[in-house]
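**Q** This is the structure alone, sequence omitted:
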């Protein structure tokens, strides 16, 4: 092993390229600590820096045939660490973007779901109050609001006066306003008068 300690980086790189495990071990021992510190300064995470260096040396051995001819082997190793750090940063940025996007989607979906639940509950409450109206009043009201018949058309269909139709609708609206409360009543008006 002493023989390899006396070799310079370029000589070790040539031997590594030929598959010499002892040369690889010497490079590993020579650079693992300093590369780990270099990675740690950039990542500020001891374990992440350690993993990066282990992966770098694993890739160095696996791809030893493709090692470039270089005069500055230590520079090659530092650049490899730097590139891996950039890849980690890029991955974290993409992951953070996905997380942010997912959180925004969840908030929007939750808001939409809550809004639909409240809207459905309000619609059920409105329908229940309409159903609770006296039979003739309900009939007149539904012909007016759901079938969009005029007072005259309702009067003719039910064989009652237009004045009676007008009174039924007026009383139905007053009853609904009282039972639903102002906010729900306004939503009801918007739904049945302005969105139809």
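**A** Cool, got the structure. All values derive from a computational prediction rather than experimental measurement.

**Q** hey, let's count contacts and neighbours off CA atoms from now on
**A** Fine.

**Q** can you count the residues close to residue 2?
**A** For residue 2, the neighbour count with other C-alpha atoms under 10 Å is 7.

**Q** do the one 3 residues further on as well
**A** Applying other C-alpha under 10 Å, we find 14 other residues in the vicinity of residue 5.

**Q** so who does the nearest residue to it once chain neighbours are set aside touch?
**A** Counting by C-alpha to C-alpha, 6 or more residues apart in numbering, residue 5 lies nearest to residue 26, which is 6.7 Å off, once chain neighbours are set aside. Counting by C-alpha atoms under 8 Å, 6 or more residues apart in numbering, residue 26 touches 4-5, 12.

**Q** So which of the residues you listed sit within strands?
**A** Using DSSP state E, no member of these falls within strands.

**Q** helices or strands up against the host helix or strand of residue 90?
**A** Assigned by DSSP states H and E, residue 90 belongs to helix 73-131. With contacts taken as 3 or more C-alpha pairs under 8 Å, 6 or more residues apart in numbering; DSSP states H and E, helix 73-131 sits against helix 9-17, helix 21-43, helix 46-62, helix 162-180.

**Q** Report the separation between the residue nearest the centre of the chain and residue 113.
**A** Note on the chain: the residue nearest the mean C-alpha position is residue 102, at 1.0 Å, using C-alpha atoms, centre = their mean. Look at residue 102 and residue 113: by C-alpha to C-alpha, to the nearest Å, they are 16 Å apart.

**Q** Please apply the same query to residue 182.
**A** In terms of C-alpha to C-alpha, residue 182 sits 24 Å off from residue 113.

**Q** do residue 83 as well
**A** In terms of C-alpha to C-alpha, residue 83 sits 44 Å off from residue 113.

**Q** ok, back up a step: quick one, which of the helices and strands packed on helix 73-131 is packed in tightest?
**A** Most buried of these, by mean neighbour count (mean count of other C-alpha atoms under 10 Å): helix 9-17, with a mean of 19.

**Q** so how far is it from its chain's centroid?
**A** The chain centroid and the centroid of helix 9-17 are separated by 48 Å under C-alpha atoms, centre = their mean, to the nearest Å.

**Q** And here is the other one:
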């Protein structure tokens, strides 16, 4: 039964006293207007229905604590708030997706830059290695780049294991000093990584 003769404040006071029929009357009076406001802004039927549903659900669940002086003003403000909240959430979602895209683009760019840096570091290392005696270069490369043991290098080159150890020590010391002088932190780190 609709209480159509009661004004909005009387209906609201009845709702506050758990009168479901008064709630249904407010719903019947304002549902269509609230839906039209939401739909006009969103052009989305489902979301507009959700908004109106959420407003009336909130109205019912918070009926004991809400203070409403003008029901239409309160309901229209609620619609505007819901629209704003959803619009803000959508913008954040779009921004978040854009950030994810930007991050992956950055990661690709970063990987490319890292490859270029590695190539440049390798060139610089090769340049410094060429300043070492030929045998010292050969032993260092077999040890650090080809990962042969000192014994394997000694057997391959026909030298003693001690000679291999001494040449590796000479190469490492030279490279460390050279990298420290040139201020090439990356090369110094690379050198430590290939010990």
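**A** Yep, that arrived. In this text, all values refer to a predicted model and were calculated from it rather than measured experimentally.

**Q** Could you quantify their similarity as a TM-score?
**A** Overlay of the two chains. TM-score (TM-score structural alignment, normalised by the length of the second structure): 0.61; 151 aligned residues with a C-alpha RMSD of 3.5 Å.

**Q** what's the closest of the helices and strands packed on helix 73-131 of the first structure to residue 153 of the first structure?
**A** helix 162-180 (8.7 Å; C-alpha to C-alpha).

**Q** residues in the second structure matched by the closest one, start to end?
**A** Across the second structure, nothing matches helix 162-180 of the first structure (TM-score structural alignment).

**Q** Then stretch 84-94 of the first structure?
**A** Using TM-score structural alignment, stretch 84-94 of the first structure lines up with residues 82-92 of the second structure.

**Q** Show me the contact partners of the matching stretch.
**A** Contacts to stretch 82-92 of the second structure, defined as C-alpha under 8 Å, 6+ apart, come from residues 38, 41, 51.

**Q** how much space between residue 15 of the first structure and residue 155 of the first structure?
**A** As for residue 15 of the first structure, its distance to residue 155 of the first structure is 104 Å (criterion: C-alpha to C-alpha).

**Q** Please name the residues that touch the spatially closest residue to residue 125 of the second structure that is not a sequence neighbour.
**A** Once flanking residues are discounted, residue 125 of the second structure sits nearest to residue 187: 7.2 Å by C-alpha to C-alpha, 6+ apart. By C-alpha under 8 Å, 6+ apart, residue 187 of the second structure lies in contact with 121, 125, 179.

**Q** redo that, cut-off 10 Å
**A** Residue 187 of the second structure sits next to 118, 120-122, 124-125, 175-176, 178-180, 193 when contact means C-alpha atoms under 10 Å, 6 or more residues apart in numbering.

**Q** rewinding a little: how far away is the equivalent of the residue nearest to residue 5 of the first structure over in the second structure from residue 71 of the second structure?
**A** By TM-score structural alignment, residue 26 of the first structure lines up with residue 25 in the second structure. According to C-alpha to C-alpha, residue 25 of the second structure stands 12 Å off from residue 71 of the second structure.

**Q** residues shared between the contacts of those two?
**A** When C-alpha under 10 Å, 6+ apart defines a contact, the residues bordering residue 25 of the second structure and residue 71 alike are 8, 11-12.

**Q** Using CSV, lay out these together with distance to residue 91 of the second structure.
**A** Below are these laid out as CSV (distance: C-alpha to C-alpha, whole Å):
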residue, distance to residue 91 of the second structure
8, 36
11, 37
12, 35
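
**Q** tell me the angle the helix holding residue 90 of the first structure makes with helix 9-17.
**A** Interaxial angle, helix 73-131 of the first structure versus helix 9-17 (axes from the mean of the first three to the mean of the last three C-alpha atoms, to 10 degrees): 60 degrees.

**Q** any idea of the angle helix 73-131 of the first structure forms with helix 21-43?
**A** Orientation check (the same axes, to 10 degrees): helix 73-131 of the first structure against helix 21-43 gives 50 degrees.

**Q** Other residues contacting the following helix or strand past helix 73-131 of the first structure?
**A** Using DSSP H and E, the helix or strand that follows helix 73-131 of the first structure in sequence is helix 135-145. Helix 135-145 of the first structure is contacted from outside by 129-133, 147-151, 153-155, 157-158, 164-173, 189, 191-193, 196, using C-alpha under 10 Å, 6+ apart.

**Q** How about stretch 180-193 of the first structure?
**A** Stretch 180-193 of the first structure has contacts (C-alpha under 10 Å, 6+ apart) with 119, 122-123, 125-126, 129, 144-146, 148, 173-174, 176-179, 194-196.

**Q** now swap in stretch 153-164 of the first structure and tell me
**A** Surrounding stretch 153-164 of the first structure, the residues in contact under the criterion C-alpha under 10 Å, 6+ apart are 136-137, 139-141, 143-144, 147-152, 165-170.

**Q** Since that was my last question, I'll sign off now.
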